[in-house]
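> sequence and computational prediction follow.
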Amino acid sequence: MEKWLKISLLLSLFGFFKETRPSEPYVYEYLSGNWTNISGEDVSEDVFTVGTYVSTPLVVVAFLITDLMRYKPLIILCGVFGIVVWSMLIWTPTLLMMQLMEVFYGAFISCDIAYFTYMYAKVDKEHYPQVTSNTRMAYLLGRSTSGILGQVLSTYDIMDYKELNYITLGAMMFATITSLFLPSVQNTIYFHRADNSEEKLTKGEKNKAAFKLMGTFFKESYSNSLVIKWSIVNAVSACGFGLVETYSQTLWSEINKKDNITLGNGIVISIYTLIGVIGSFFAGYFKIDWSKRNILLFVAYFSISGALIIYTSQTHYVYVSYAVYAIFGGLYQFMTTVAYSEICQRIPPDSYGLILGINTFIALVLQSSIVSIVIKICHAPVRLQYLIFGSWHIFILVMFVIYEIVSRIITNKQI
């Protein structure tokens, strides 16, 4: 078996098991249910918010450590953090321990950067498309499969929400074991460059050179106005999706208080994943010059997304809210794929992780700020939260329209 294919299979197995988390769509129901002494309000205000806060600095730390530690250790740590998270969910479900669990969960999510960048440090460029495709499909297959599995097991009372955590824990163990067999990485982009001129440099000089290279990539990338524009779109849309995704289970539980029907959280995750795959496919398949049509795409995305989120904040039917979430998620995946493509076309290849990491950091800072104001300070109920989340998209829409109008007025005056 060729080396690149072996790496692709190992990464795919790791990604599949890591995303096999059938208990995750029901974590709110589990934590606010009979298995713990935590109220639904505590889960929303004191547990979920911790994960949002800690993810912000951890993204930066994970990015630097991933390159410094040569990828593989972070991938192994990702699996270990997953084991810790679901062990705590099963055996220590108190408020304080769940807040600590969110810290480990933030680390678990942040380590994704090692998974998605390892292949580019270990595989020859000619195999990038195959490896990227294989790992991405395994990642999505794991998420979709776990959604269906969790839905079937809970709907037919084969397992309750707590017991689903055991399957997730087992998957984390398999993911960790798989990661141990990944080949080690010798050369990286910043701290361990394959450059003969750096062989005689001290460790401190190499680190200085690494940060200097990051600065060079930063200046070169963000000197392009289109990179700045698409990066803003990438960040604010990721912020909006993160807000909606984090508190979706809270909203569904609130809506379902009246109907008291069997929740379909698992199946909606599978449907959303499928729509996301279709959206990403169409974004890559249709070769459209978005640099000339970007304002049209921005207006369409933020207006439709804002309207959908505001609507779901008022609906009294949980299945309607599921449908809205799936459509919104598909639109977000489409927008993200286009944004990534537009950004990566205009920046140096070795700076992909740096620039997209900065955009993610900005998104998390915005998300943390909104969570602090809306949930921690104002203690807004979940329907009002979603009304504000939808208004965030409308606000961004208005800002882009104003910017575009002012830019054109200034351009016409100069002409």
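Structure's in. What do you need?

> can we go C-alpha only for contacts and neighbour counts from here?
Will do.

> excluding chain neighbours, what is closest to residue 268?
In space, and not counting its chain neighbours, residue 268 is closest to residue 322: 6.1 Å by Cα to Cα, 6 or more residues apart in numbering.

> what about that neighbour, is that helix, strand or coil?
helix (DSSP: H, G, I helix; E, B strand; the rest coil).

> list the buried residues of stretch 207-218.
Buried residues in stretch 207-218, defined by neighbour count with 16 or more other Cα atoms under 10 Å: 207, 209-210, 213-214, 217-218.

> can you give me the strands for the stretch 101-250 of the chain?
Read by DSSP state E, counting those that start in this stretch, the stretch 101-250 of the chain holds no strands at all.

> please enumerate the helices of it.
112-122, 128-155, 161-179, 203-222, 225-246, 248-259 (DSSP state H, counting those that start in this stretch).

> might you report the residue contacts of the closest residue to residue 404 other than its chain neighbours?
Closest residue to residue 404 apart from its sequence neighbours, by Cα to Cα, 6+ apart: residue 295 at 7.7 Å. If you count contacts by Cα atoms under 8 Å, 6 or more residues apart in numbering, residue 295 has them with 400-401, 404.

> same thing but 10 Å
301, 397, 400-401, 404 (Cα atoms under 10 Å, 6 or more residues apart in numbering).

> who does the host helix or strand of residue 97 touch, helix- and strand-wise?
Per DSSP states H and E: residue 97 is located in helix 95-110. Under the contact criterion of 3 or more Cα pairs under 10 Å, 6 or more residues apart in numbering; DSSP states H and E, helix 95-110 touches helix 48-68, helix 72-91.

> out of those helices, nearest to residue 259?
helix 48-68 (25.2 Å; Cα to Cα).

> which positions in the closest one come out as buried?
48-56, 58-60, 62-63, 65-68.

> which one of the buried residues of stretch 207-218 is nearest residue 133?
Checking those against residue 133 by Cα to Cα gives residue 217 as the nearest, at 26.4 Å.

> from residue 96, how far out is that closest one?
For residue 217, the distance to residue 96 (Cα to Cα, to the nearest Å) stands at 41 Å.

> take this one as well and set it beside the first:
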Amino acid sequence: MSVTRQVFPVLTYSNVVLLVPVFLVTDLLRYKPVIVLQGLTYVATFLLLLVGSGVHSAQLALFIYSIAMAADVAYFSYIYTVVHASYYQRVTSYVRAAILLGYAVGGLLAQLLVSLGGVSLYCLAVITLISVSAALITTFFLPMPKTSLFLHGAYPAQQGSPPDEGGAHDSESQDFWVKSAAAAEHVGRMLTSVLVDCKKCYSSAALLFFCIWAATGRCGFYQVTGYVQLLWVHIQPHNFTAYNGGVDAIGTLSGAAATVAVGHVSLEWSVWAELILGGFTLLIAGALFLMDLTDNIWISYACCVLFKTLYMQLATVCTFQIAKALNRRRYALVFGVNSFAGAVLQSVLTAVVINTRSLQLTITSQFFIYASYFAALSLLFTVRAEHPRAYLSRWYSPCPDVKGRD
């Protein structure tokens, strides 16, 4: 119970606190230093898991891991700064495929090592530490981007003539304050730009609803995947099969296949997208209800695979429906805001469902709430899309003054 109420929630709360400051510092430092920091935090996390013990050590490890999660915005934004806009779609597909393939290979390798080789979880952590250490080394060889994704060009660095020896100290002190003022001005301009862009982008009601699904779906997905292991321990306490890693790998691969399939479906998305979101979200809710009610581990495994597949498919639908209404320069902004909104909602859900002492919910009760959560989300989109033909005459136009100007 201490794992559920004292350890796992640290990741949720820390992530929501760190997202905004990391986002701002990322732009100011030109991405690469934050990517290096992300590699360092991954290494530190698994070092703590290997050498630490007790609840406080686990909490610290998850806090450090939350820094790595918040720094994801630096990694994805960095990619768009070092390639030409004509390669955005191709690069994005490569990156997403690499991430999903990494998850799948890691899950399958772990499953084979545990099931066939009798490898301990400690050894798996050592292998992971070696992997993230190799990733950290590669970050030092990344080229430093010359421009910002949100504010083009570096913030103004005022440079004067070389100081004489007598005034070196005063000149250095003045230079420090000049640079500090320039950095503060840069942050101020960026905040103003972010607020103006957000107002423009979220002024479209239809786009806003896709962003709502992206944020709420992200919240539900991380809640389910974060606590599903505890549900499986409840269903099968002695864990004779221990196929959790293989199930995670299969769910990731099937989700990747579903994501690719969505890209080749010929459909009038402007008419049917919201109805599809509502209908398939209802299937997600059904899978979670079945996971909550069943005592069969294999049924629970199958429902988890279905859940991950449907979520990744619907997340892809939301992504390209949002992206087609945005200027490329606003992608990271809108997706970052959606991620932040999802993290805030996740922290609220965690506080209510897990950390409320008066409730003391069991893991099955938690999954009943998660299933009800997706059912309510399905109802929202199903009702909104009750008459899809009506959207033909009022389908949203791209964000005002956003799309069409790179």
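Sure, I can see it. Values in this document were obtained by computation on a predicted structure and should not be read as measured data.

> Provide the aligned range in the second structure for the helix holding residue 97 of the first structure.
Aligned using TM-score structural alignment, helix 95-110 of the first structure spans residues 55-70 in the second structure.

> alignment lookup: residue 187 of the second structure to the first structure.
The pairwise alignment with the first structure assigns residue 187 of the second structure to residue 207, based on TM-score structural alignment.

> tell me who's in contact with that match.
68, 190-192, 201, 213.

> re the thing from before, would CSV of the helices of the stretch 101-250 of the first structure with distance to residue 378 of the first structure be doable?
Formatted as CSV, these follow (distance: least, Cα to Cα, whole Å):
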stretch, distance to residue 378 of the first structure
helix 112-122, 32
helix 128-155, 33
helix 161-179, 31
helix 203-222, 36
helix 225-246, 16
helix 248-259, 17
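
> nearest to residue 277 of the first structure among those would be which one?
Ranking the helices of the stretch 101-250 of the first structure by proximity to residue 277 of the first structure (Cα to Cα) places helix 128-155 first, at 8.0 Å.

> against the second structure, where does the closest one fall?
Under TM-score structural alignment, the match for helix 128-155 of the first structure is residues 88-115.

> how about that stretch: buried residues?
Judged by neighbour count (16+ other Cα under 10 Å), stretch 88-115 of the second structure contains these buried residues: 91, 97, 100-101, 103-111, 114.

> distance from that stretch to the first structure after superposition?
In the superposition against the first structure, stretch 88-115 of the second structure averages 1.7 Å from its aligned positions (mean Cα distance after the TM-score superposition for the first structure).

> now do that stretch: distance to the chain's middle.
Centre-to-centre, stretch 88-115 of the second structure and its host chain are 15 Å apart (Cα atoms, centre = their mean, to the nearest Å).

> could you do stretch 408-415 of the first structure as well?
Per Cα atoms, centre = their mean, the centroid offset for stretch 408-415 of the first structure relative to its chain is 39 Å.

> also stretch 37-47 of the second structure?
The chain centre lies 17 Å from the centre of stretch 37-47 of the second structure; the measure is Cα atoms, centre = their mean.

> stretch 243-252 of the second structure now?
On Cα atoms, centre = their mean, the centre of stretch 243-252 of the second structure falls 19 Å from the chain's centre.

> swap in stretch 123-131 of the first structure?
Distance, centroid of stretch 123-131 of the first structure to centroid of chain: 23 Å (Cα atoms, centre = their mean).

> can you list contacts of that stretch?
By Cα under 10 Å, 6+ apart, the list of residues contacting stretch 123-131 of the first structure from outside reads 3-5, 7-9, 11-12, 119-120, 134, 136-137.

> report the central residue of the second structure.
With distances taken as Cα atoms, centre = their mean, the residue of the second structure nearest its centroid is residue 339 (6.2 Å).

> that one contacts residue 18, correct?
No - taking contacts as Cα atoms under 10 Å, residue 339 of the second structure lies outside contact range of residue 18: 12.0 Å.

> shared neighbours of the two, anything?
Common contacts of residue 339 of the second structure and residue 18 (Cα under 10 Å, 6+ apart): residue 70.

> spell out the secondary structure type for the aligned partner of residue 375 of the second structure in the first structure.
Under the alignment (TM-score structural alignment), residue 375 of the second structure maps onto residue 394 of the first structure. Here residue 394 of the first structure is recorded as helix under three-state DSSP.

> and residue 394 of the first structure, how close does it get to residue 305 of the first structure?
Residue 394 of the first structure is 8 Å from residue 305 of the first structure, by Cα to Cα.

> can you list residues touching both of those two?
residue 299.

> these two: who's more crowded?
Taking other Cα atoms under 10 Å, residue 394 of the first structure and residue 305 do not tie; residue 305 has more neighbours (28 against 21).

> so who does the more buried one touch?
With Cα under 10 Å, 6+ apart, residue 305 of the first structure has these contacts: 237, 240-241, 299, 311, 324-325, 327-329, 331-332, 389-394.

> residue 52 of the first structure now?
Going by Cα under 10 Å, 6+ apart, residue 52 of the first structure touches 102-103, 105-106, 242-243, 246, 364-365, 367-369, 371-372.

> which one among the residues you listed gets closest to residue 284 of the first structure?
Of the contacts of residue 52 of the first structure, the one sitting nearest to residue 284 of the first structure (Cα to Cα) turns out to be residue 242, at 23.1 Å.

> the closest one maps to what in the second structure?
So, by TM-score structural alignment, residue 242 of the first structure is matched to residue 222.

> can you check residue 174 of the first structure too?
Using TM-score structural alignment, the partner of residue 174 of the first structure in the second structure is residue 134.

> is its match in contact with residue 39, as I believe?
Yes - here residue 134 of the second structure reaches residue 39: they are 9.1 Å apart, a contact under Cα under 10 Å.

> and the two? Which one has more around it.
Taking neighbours as other Cα under 10 Å, residue 134 of the second structure and residue 39 compare with residue 39 leading, 23 against 13.

> quick one: map the more buried one onto the first structure.
When the first structure is aligned by TM-score structural alignment, the residue opposite residue 39 of the second structure is residue 79.

> just residue 290 of the second structure next, same as before
Aligned against the first structure by TM-score structural alignment, residue 290 of the second structure finds its counterpart in residue 311.

> give me the mean distance between the host helix or strand of that match and the second structure.
Assessed by DSSP H and E, residue 311 of the first structure sits inside helix 290-312. With mean Cα distance after the TM-score superposition for the first structure, helix 290-312 of the first structure departs from the second structure by a mean of 1.3 Å once superposed.
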